[in-house]
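Trainee: Quick one, structure for this:
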Amino acid sequence: MSTTGREHIRWFRNTAPYINAHRGKTFVLMLSGEAAQHPNFANIIHDIALLNSLGVRLVLVHGDRPQIDERLERAGLERRFHAGMRITDSEAMPLVTDAAGSLRAQIEALLSMGLPNSPMQGSSIRVCSGNFVTARPIGVLDGIDFHHTGRVRRVDVAGIREQLAAGSIVLLSPLGYSPTGEIFNLALEDIAVHCAAAIGADKLLLFGAAEGLESDSGELLRQIAVGQMPDLQFANDEQTRLADTARRACLAGVERCQVISYQDDCAMLEELFTHDGSGTLVATDDYEQSRWASIDDVGGILELIEPLEQQGILLKRSRELLETEISHFRLLERDGRILACAALYPYPEDGCGELACIVSHPDYRGGHRGARLLRGLEQEARQQGLERVFVLTTQTAHWFIEQGFKESGRDELPAQKQNLYNLQRNSKVFFKTL
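Mentor: Presented below is the predicted three-dimensional model:
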């Protein structure tokens, strides 16, 4: 087998944990009308078919803004908006329903493909669409009559879950229906958030033009906690809209929202089946969880610290020693993988504590993880009534100085620590007052 072939096999093997994790889960996918117009849309459909074959339950919510705009222009009608929402009068409404129906039929056709020698071969996907969304009119807002523009009133949770349980992909268009038989034009984002929250979706995947959410300086933000949102400025209006949609969904109970590109082939598969993903994760709290270590973490910590022990940066710890000291360690982990660790050894009789073994995985340095663990352990030291913390280091003095530590003499160390001081390593001593 060729080297390239083996690389593909290894990649496929590494996806096994994600395949197992996603099987039986419910994902809501929000695809705009712009995404449906992009040449990569057919590839996204192929990837949706793959998710379906892997046992993921899928609800696909599509938009139709550019398709509506095209029809209005051909008809010589003005596009009218207020407060970011389209005003859908009686003249525009038939064009809205035509755009939604046409795009829905196009997506259903793509999901029905089964051509030999194509990614869809043998997929045999059932697509279900219908009156799953009950709507109400917006009415008059700021003196403006929105006519047939509405908001989501209720989602048919039982109906959607029944179709998902039967293995169908549920396709929702940006239309809602009232008990009186009226049709309302709804915002794509409104349907996506309400549906994901109502059915208890495990993920909401949002497709945008960019790689993910980008700051106003152009930096890709790989992960964002909802609490950070008010302090962030995004690159453009589309990004702001996607970020707000993710925030609303998280606050409504969806644990994870992921923003990915509809322009990049394989972006969705990379996001879902690789450790680092491709876009931006938005979660109700930090994606990388901080927790105290347990005896089951000894192997992972040893794997993390051994390279630095070999370089002489850290003092070597045996497995037996680490097992006895494991309760002093705090970890950062993502999807069960330990990315960073640090330890606090208190000396309460001396009113101080030692911070030790502050290590980040080499693939994840530069993300301020060491500083995050350091702050957490400093807070823990305060709660234990300690007044100072200290470190012994041979090669990372500048980093600790940046964190507010000041160099001190060995005679300031607790007597117990002075007796254990390794003269051969000749570590420098730094203290920080809490």
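
Trainee: C-alpha from now on. contacts and neighbour counts both.
Mentor: Noted.

Trainee: In three-state terms, label Arg317 for me.
Mentor: The three-state label given to Arg317 by DSSP: H, G, I helix; E, B strand; the rest coil is coil.

Trainee: From Thr4, how far off is it?
Mentor: Separation of Arg317 from Thr4 (C-alpha to C-alpha, to the nearest Å) stands at 39 Å.

Trainee: And Arg154, by the same measure?
Mentor: Between Arg154 and Thr4 the distance, using C-alpha to C-alpha, works out to 50 Å.

Trainee: Pull the residues that contact stretch 167-176.
Mentor: Around stretch 167-176, the neighbours that count as contacts under C-alpha atoms under 8 Å, 6 or more residues apart in numbering are 52, 57-64, 97, 100-101, 104, 125-136, 150-152, 160, 163-164, 183-188, 191.

Trainee: Spatially central residue in the protein, please.
Mentor: Among the residues of the chain, Leu281 comes closest to the average C-alpha position under C-alpha atoms, centre = their mean, at 1.9 Å.

Trainee: sec struct for that one, please.
Mentor: Using three-state DSSP, the structure places Leu281 in strand.

Trainee: right, and it touches Glu255 too?
Mentor: No. Between Leu281 and Glu255 no contact is recorded; they are 10.3 Å apart, counting by C-alpha atoms under 8 Å.

Trainee: Check which element follows the longest strand seen in the chain along the chain.
Mentor: Secondary structure of the chain per DSSP state E: the longest strand is strand 337-347. Using DSSP states H and E, the helix or strand that follows strand 337-347 in sequence is strand 352-360.

Trainee: As a check, name the ranges of all strands in the stretch 201-350 of the chain.
Mentor: Counting by DSSP state E, counting those that start in this stretch, the segments of the stretch 201-350 of the chain that form strands are 203-208, 213-214, 220-221, 223-225, 256-261, 280-283, 289-292, 329-334, 337-347.

Trainee: so where do the helices sit in the stretch 301-434 of the chain?
Mentor: Secondary structure of the stretch 301-434 of the chain, counting by DSSP state H, counting those that start in this stretch: helices at 319-325, 369-383, 397-402, 415-420.

Trainee: just checking, what packs against the first one?
Mentor: Okay, so that is helix 319-325. Contacts of helix 319-325 with other secondary structure elements, assessed using 3 or more C-alpha pairs under 8 Å, 6 or more residues apart in numbering; DSSP states H and E, are made with helix 298-310.

Trainee: and the helix it packs on with strand 352-360, angle?
Mentor: In terms of direction (axes from the mean of the first three to the mean of the last three C-alpha atoms, to 10 degrees), helix 298-310 departs from strand 352-360 by 90 degrees.

Trainee: buried ones in helix 298-310?
Mentor: Val298, Ile301, Leu302, Leu304, Ile305, Glu306 (16 or more other C-alpha atoms under 10 Å).

Trainee: same question, stretch 356-374
Mentor: Per 16+ other C-alpha under 10 Å, stretch 356-374 contains these buried residues: Ala356, Cys357, Ile358, Val359, Ser360, His361, Arg369, Gly370, Ala371, Leu373, Leu374.

Trainee: Sequence B follows; please return its structure for comparison with A:
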Amino acid sequence: MKSNDWLHGFRHSSPYINAHRGRTVVLSIGGDALAHDNLINIIHDLTLLSSLGVRLVITFGARAQIQQRLDEAGLASSFHRGLRVTPEAHLPQVLQAIGGLRTYLESQLSLGLVNSPMHNARIRVSSGNFVTAKPVGVLDGVDYGHTGRVRRIDVAGIESLLELGHIVLVPPQGYSPTGDVFNLSYEDVGSQVAAALQAEKLIIFTRHQGVLDENGALIRELSAGQASDRLAAARASGDDADLLRAACEACVKGVQRAHIISYAADGALLEELFTRDGSGTLVSGDTYEQIRPAGVEDIGGIVELIRPLEEAGVLVRRSREMLETEIERFVVAERDGTVVGCAALYDYPDEQAGELSCFAVDANYRRAGRGDELLAMIERLARSQGIQRLFVLTTQTEHWFRERGFQPSTVQALPGPKLAAYNAQRNSKVFVKPLC
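Mentor: All right, here's what the predicted structure looks like:
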């Protein structure tokens, strides 16, 4: 490693730091992660996030620890439909296990040794009765006892502590108005808390690198719809299915992004949040808005979107016939069935270059990040095709592209076919962004 590699990485992390400051991130950590040797590194990373102004809520599980307590007490466990049955006789062991982990997490977040990442951190950790729960009841003749489900989240209570700069700790237990306490699934708690807070992100820790395909390879990104399809086709099972289901449900309920990452890999949390490619699997919501490849059914919407820009001279005119023949080059931003943005990628494989073209966003959505999302989609497509530099020709949006990493270039830097077709009368400026 070069001696100044850290400097380059630190400087280039600033856009991600700015993007996360003041945002709410919910983390869901299972009992197996809490028992892993890498937990101390996760704690250090949480300290860093807190110092950067990220509002943190930690939900945690205790399955392994509960099982250990029950085994030591000579009590037999039973499960039904993937949920632990919690008779009243088991409740003391359950609560002791959860309470012990809560105290352990608080102690780890209170570390302040000199020459450690925790020195002078002074993190305040708060917990409480934020989860109102209800009993699962009786299913298939099985009485679940004190096993429950989330009924309601005290959003105001959590928000008030986040405003004070506290890290909020939410254990896998809830309370009923009758004073009963219930053992909850930590995946359900994490998903419900993230949705209730409308968190920016839900981070879920797993023993794997992320969601793996049938060949054991990491799946980098899934939409909520694709995640649901995997669950329906039983391509995920056991704990992995529970985690993927929690991520999917959070996104469907309004959480923008859910990330499934490894608890065993040092720095996985920071890599996922502060680098372009991340470390695990990203699950994104797609219920009413999505960036996707265009189809012939989108041509009418694209025509309506780009016509005013063509008339104003911002975009080169394209006929409907041209759009029909080139529609596979386009991606669109769709909101509630309406095309609100579009962009096209033209590749020049001999020169490993690509052109970003016909880039347009509805005026009502230009301040909501649609342009950045379209650009990110085009860049991902370009990289997947082996394109090493992306160029754009523009007459009126120079600064927007320069703010996103495009650098001024010359007409002579264009690929041969594009240079031959260059319209000197438009006098478009050329900007290039390296992708490697």
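
Trainee: what range in structure 1 does the biggest helix by length in structure 2 sit on?
Mentor: The helix of greatest length in structure 2, counted in residues with DSSP state H as the criterion, is given as helix 91-108. With the alignment judged by TM-score structural alignment, the segment of structure 1 matched to helix 91-108 of structure 2 spans residues 93-110.

Trainee: ok, now which ones touch the aligned partner of Gln67 of structure 1 in structure 2?
Mentor: In structure 2, the residue equivalent to Gln67 of structure 1 is Gln65, according to TM-score structural alignment. Counting by C-alpha under 8 Å, 6+ apart, Gln65 of structure 2 makes contact with Gly31, Ala97, Ile98.

Trainee: that older thread, so what's in contact with Leu281 and Glu255 of structure 1 at the same time?
Mentor: Taking C-alpha under 8 Å, 6+ apart as the contact definition, Leu281 of structure 1 and Glu255 share no neighbouring residue.

Trainee: More neighbours: Arg317 and Thr4 of structure 1, which one.
Mentor: Counting neighbours by other C-alpha atoms under 10 Å for Arg317 of structure 1 and for Thr4 shows that Arg317 has the greater number, 14 against 9.

Trainee: Pro307 of structure 1 versus the more buried one, what's the distance?
Mentor: 12 Å.

Trainee: For the stretch 51-200 of structure 2, which segments count as strands?
Mentor: 55-60, 79-80, 83-84, 125-127, 131-135, 138-139, 142-143, 148-153, 167-170, 173-175, 181-183.

Trainee: Which among these is found nearest to Glu379 of structure 2?
Mentor: In this view, the strands of the stretch 51-200 of structure 2 are compared for proximity to Glu379 of structure 2 by C-alpha to C-alpha, and strand 55-60 is the closest at 29.8 Å.

Trainee: Mind reading off the mean deviation between that closest one and structure 1?
Mentor: Taking mean C-alpha distance after the TM-score superposition for structure 1, the mean distance separating strand 55-60 of structure 2 from the aligned residues in structure 1 is 0.3 Å.

Trainee: Then stretch 241-248 of structure 2?
Mentor: In the superposition with structure 1, the average deviation recorded for stretch 241-248 of structure 2 is 1.0 Å (mean C-alpha distance after the TM-score superposition for structure 1).

Trainee: how about stretch 113-130 of structure 1: buried residues?
Mentor: Going by 16+ other C-alpha under 10 Å, stretch 113-130 of structure 1 has these buried residues: Met113, Pro119, Met120, Ser123, Ile125, Val127, Cys128, Ser129.

Trainee: scratch that, stretch 16-31 of structure 1 is what I was asking about
Mentor: Of the residues in stretch 16-31 of structure 1, Ile19, His22, Gly24, Thr26, Phe27, Val28, Leu29, Met30, Leu31 count as buried by neighbour count, 16+ other C-alpha under 10 Å.

Trainee: of those residues, closest to Cys195 of structure 1?
Mentor: Proximity of the buried residues of stretch 16-31 of structure 1 to Cys195 of structure 1 (C-alpha to C-alpha) peaks at Val28, which lies at 7.9 Å.

Trainee: Please identify the helix or strand for the closest one.
Mentor: Mapping Val28 of structure 1 onto the secondary structure by DSSP H and E places it in strand 26-31.

Trainee: what does that strand correspond to over in structure 2?
Mentor: Under TM-score structural alignment, the match for strand 26-31 of structure 1 in structure 2 covers residues 24-29.

Trainee: now what about the matching stretch, what contacts it?
Mentor: With contact meaning C-alpha under 8 Å, 6+ apart, stretch 24-29 of structure 2 is reached by 54-61, 186-187, 190, 193-194, 197, 199-205.

Trainee: Show me which of those residues are buried.
Mentor: Under a neighbour-count criterion of 16+ other C-alpha under 10 Å, the subset of these counted as buried comprises 54-61, 186-187, 190, 193-194, 197, 199-205.

Trainee: which one in structure 1 is aligned with Arg55 of structure 2?
Mentor: Counting by TM-score structural alignment, Arg55 of structure 2 corresponds to Arg57 in structure 1.

Trainee: Chain neighbours aside, what residue packs nearest to that match?
Mentor: Distances taken as C-alpha to C-alpha, 6 or more residues apart in numbering place Thr26 nearest to Arg57 of structure 1, at 4.6 Å, with adjacent residues excluded.

Trainee: Please pull up the equivalent of His119 of structure 2 in structure 1.
Mentor: In structure 1, the residue equivalent to His119 of structure 2 is Gln121, according to TM-score structural alignment.

Trainee: quick one: contacts for that match?
Mentor: Applying C-alpha under 8 Å, 6+ apart, the residues near Gln121 of structure 1 are Met113, Gly114, Leu115.

Trainee: Please look at the second one and Ala49 and confirm they touch.
Mentor: Okay, so that is Gly114 of structure 1. No. Under the criterion of C-alpha under 8 Å, Gly114 of structure 1 lies out of contact with Ala49, with a separation of 10.5 Å.

Trainee: Need the residues touching each of those two.
Mentor: Met120, Ser123.

Trainee: Which single one of the contacts of Gln65 of structure 2 is nearest to Asp37 of structure 2?
Mentor: Where those are concerned, and distances follow C-alpha to C-alpha, Asp37 of structure 2 has its nearest neighbour in Gly31, at 12.4 Å.

Trainee: residue in structure 1 matching Gln226 of structure 2?
Mentor: Under the alignment (TM-score structural alignment), Gln226 of structure 2 pairs with Gln228 in structure 1.

Trainee: could I get the strands of the stretch 201-350 of structure 1 as TSV with distance to Ala92 of structure 1?
Mentor: What follows is the strands of the stretch 201-350 of structure 1, written out as TSV (distance: least, C-alpha to C-alpha, whole Å):
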stretch	distance to Ala92 of structure 1
strand 203-208	26
strand 213-214	33
strand 220-221	38
strand 223-225	38
strand 256-261	30
strand 280-283	35
strand 289-292	49
strand 329-334	48
strand 337-347	53
